[in-house]
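**Q** Dropping the sequence and predicted coords here.
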Amino acid sequence: MFSFFKKKQPFSVRIKEYDNVRLIAGMEITTCRKSMKKDVSQLQKKVQQHQSELRELSNPSGTMVISTTPDETGNFSYFLGAWVDIEEQEPPFIVKKLQPGLYAHIQVDFSVPENLTLNVAKAKHYFFEKWLPDSGYKVVDGIDSIELYDRRSQIGLPSIDLIFPLEKK
């Protein structure tokens, strides 16, 4: 029976298949939750200082954040970069590759920038606790999440994509 009171899922997970390698050029730091805000702020400034040196930005472009899962001491890597079309980049940039395969995408909406962190945390919780266990997939080892900030994060009803590389169980 149809119910008007059925609770709508807070997030929608879309599975996309990447047919080609996708390149992201940027910079990386190792940090922990305690010093993350300060470390990320310094990394953002450094990336902005050198942004004009990136070669062959993709069109459309997007800013990517890749976080790894914390190690036993609580440290993790935080990578900040942009989509590019070529792997050859000058230092201080390094290039990360998103390999062909399956990726889960969750659109995370936010009305003001201050809501973004909380909404990302809610989306991650939904993904790992509600969606993933019965999905038939697991997240590729070592990746906590990937965040894509593109032109949608600049509009009146902004959103980002939260991305997780998947493999079948």
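**A** Now that the structure is in, tell me what you want to look at.
**Q** hey, let's count contacts and neighbours off CA atoms from now on
**A** OK.
**Q** so where do the helices sit in the protein?
**A** Applying DSSP state H to the chain gives helices spanning 36-50, 113-125.
**Q** Turn these into a markdown table, including mean neighbour count and distance to residue 72.
**A** Listed next are the helices of the chain as a markdown table, based on neighbours: other CA atoms under 10 Å; distance: least, CA to CA, whole Å:
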| stretch | mean neighbour count | distance to residue 72 |
| --- | --- | --- |
| helix 36-50 | 14 | 17 |
| helix 113-125 | 14 | 21 |
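**Q** do you know which of these lies nearest residue 84?
**A** helix 36-50 (14.4 Å; CA to CA).
**Q** so what does that closest one touch, helix or strand wise?
**A** strand 22-31, strand 76-84 (3 or more CA pairs under 8 Å, 6 or more residues apart in numbering; DSSP states H and E).
**Q** Comparison target below:
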Amino acid sequence: MAKLEVTLHQLEARNLYGVWGKSNDKTIAKDIAHISQQYYQITKKEKGNVLPFFVLSKDYNPSTQDFALFVGSVANSNCLESAVLPQGLYAKITVKPKFGFLWGLAIGEAKRFFYTQWLPTSDYKALNLEYEHHTQASNGRLPAIDILFAVTEKTL
């Protein structure tokens, strides 16, 4: 993968609508597929036809490796659950795998880079909320997605 770069962005709050579930570091790929399938069944949309699309995780517990997982978009429906991306500061990494089937590896590499290399040497701490932001750029020959991590400045 290309060199990873972290940029900081102040973002407004954003309401999302989708499906919540529980996940774990060991089952995340299977859980995203299952929750995404639920989302597409409820919305009666085909996979890949919903943009922007979000995969959000929060409330990570390091001792159990469990967390809450949300899959959805900005389109409201009475049949969907809601989530709020809070206003605040976010660190962003754009992931560009060489092939679409390598998304999981590329995302895992970006998250490891963020938590083990960038974050410990930065002036910021993570707020236990991160999400993938899929847009039209996620499709095509040179796909790209943004991974955003809620952060705040460290206090002395």
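**A** Yep, it's here. None of the values given here were measured: they were computed from a predicted structure.
**Q** looking at the helices of the first structure, which is closest to residue 153 of the first structure?
**A** Distance to residue 153 of the first structure, taken as CA to CA, is lowest for helix 113-125 among the helices of the first structure, at 9.4 Å.
**Q** superposed on the second structure, where does that closest one end up, distance-wise?
**A** Its matched residues in the second structure lie on average 1.4 Å from helix 113-125 of the first structure after superposition (mean CA distance after the TM-score superposition for the first structure).
**Q** Can you lay out the helices and strands packed on helix 36-50 of the first structure as a markdown table showing mean neighbour count?
**A** Below are those laid out as a markdown table (neighbours: other CA atoms under 10 Å):
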| stretch | mean neighbour count |
| --- | --- |
| strand 22-31 | 21 |
| strand 76-84 | 23 |
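**Q** Turn those into CSV, columns for distance to residue 155 of the first structure.
**A** CSV is the format used below for those (distance: least, CA to CA, whole Å):
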stretch, distance to residue 155 of the first structure
strand 22-31, 23
strand 76-84, 19
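**Q** Nearest approach to residue 118 of the first structure belongs to which of those strands?
**A** strand 76-84 (18.3 Å).
**Q** Can you give the distance of that closest one from its chain's centre?
**A** 9 Å (CA atoms, centre = their mean, to the nearest Å).
**Q** so what secondary structure elements neighbour it?
**A** For strand 76-84 of the first structure, the elements it packs on are strand 22-31, helix 36-50, strand 63-68, judged by 3+ CA pairs under 8 Å, 6+ apart.
**Q** With respect to residue 79 of the first structure, which of the ones you listed lies nearest?
**A** Among those, strand 22-31 comes nearest to residue 79 of the first structure, with 4.2 Å by CA to CA.
**Q** so where in the second structure does that closest one end up aligned?
**A** The aligned range for strand 22-31 of the first structure in the second structure is 14-23, by TM-score structural alignment.
**Q** Now render the helices of the first structure as CSV, adding distance to residue 135 of the first structure.
**A** Listed next are the helices of the first structure as CSV, based on distance: least, CA to CA, whole Å:
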stretch, distance to residue 135 of the first structure
helix 36-50, 31
helix 113-125, 15
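**Q** Which helix or which strand is home to residue 59 of the second structure?
**A** strand 53-61 (DSSP states H and E).
**Q** ok so, going back, right, so of the helices and strands packed on strand 76-84 of the first structure, which gets closest to residue 83 of the first structure?
**A** Each of these has some distance to residue 83 of the first structure by CA to CA; the shortest is strand 22-31, at 4.5 Å.
**Q** mean distance, that closest one to its aligned residues in the second structure?
**A** Mean for strand 22-31 of the first structure is 1.0 Å (mean CA distance after the TM-score superposition for the first structure).
**Q** and that strand, how far from the chain's centre?
**A** The chain centre lies 11 Å from the centre of strand 22-31 of the first structure; the measure is CA atoms, centre = their mean.
**Q** what's that strand packed up against?
**A** Packing partners of strand 22-31 of the first structure (3+ CA pairs under 8 Å, 6+ apart): helix 36-50, strand 76-84, strand 94-98.
**Q** Minimum distance to residue 154 of the first structure: which of those has it?
**A** Of all those, it is strand 76-84 that lies closest to residue 154 of the first structure, at 15.7 Å by CA to CA.
**Q** can you tell me which residue in the first structure aligns to residue 92 of the second structure?
**A** Using TM-score structural alignment, residue 92 of the second structure pairs with residue 105 in the first structure.
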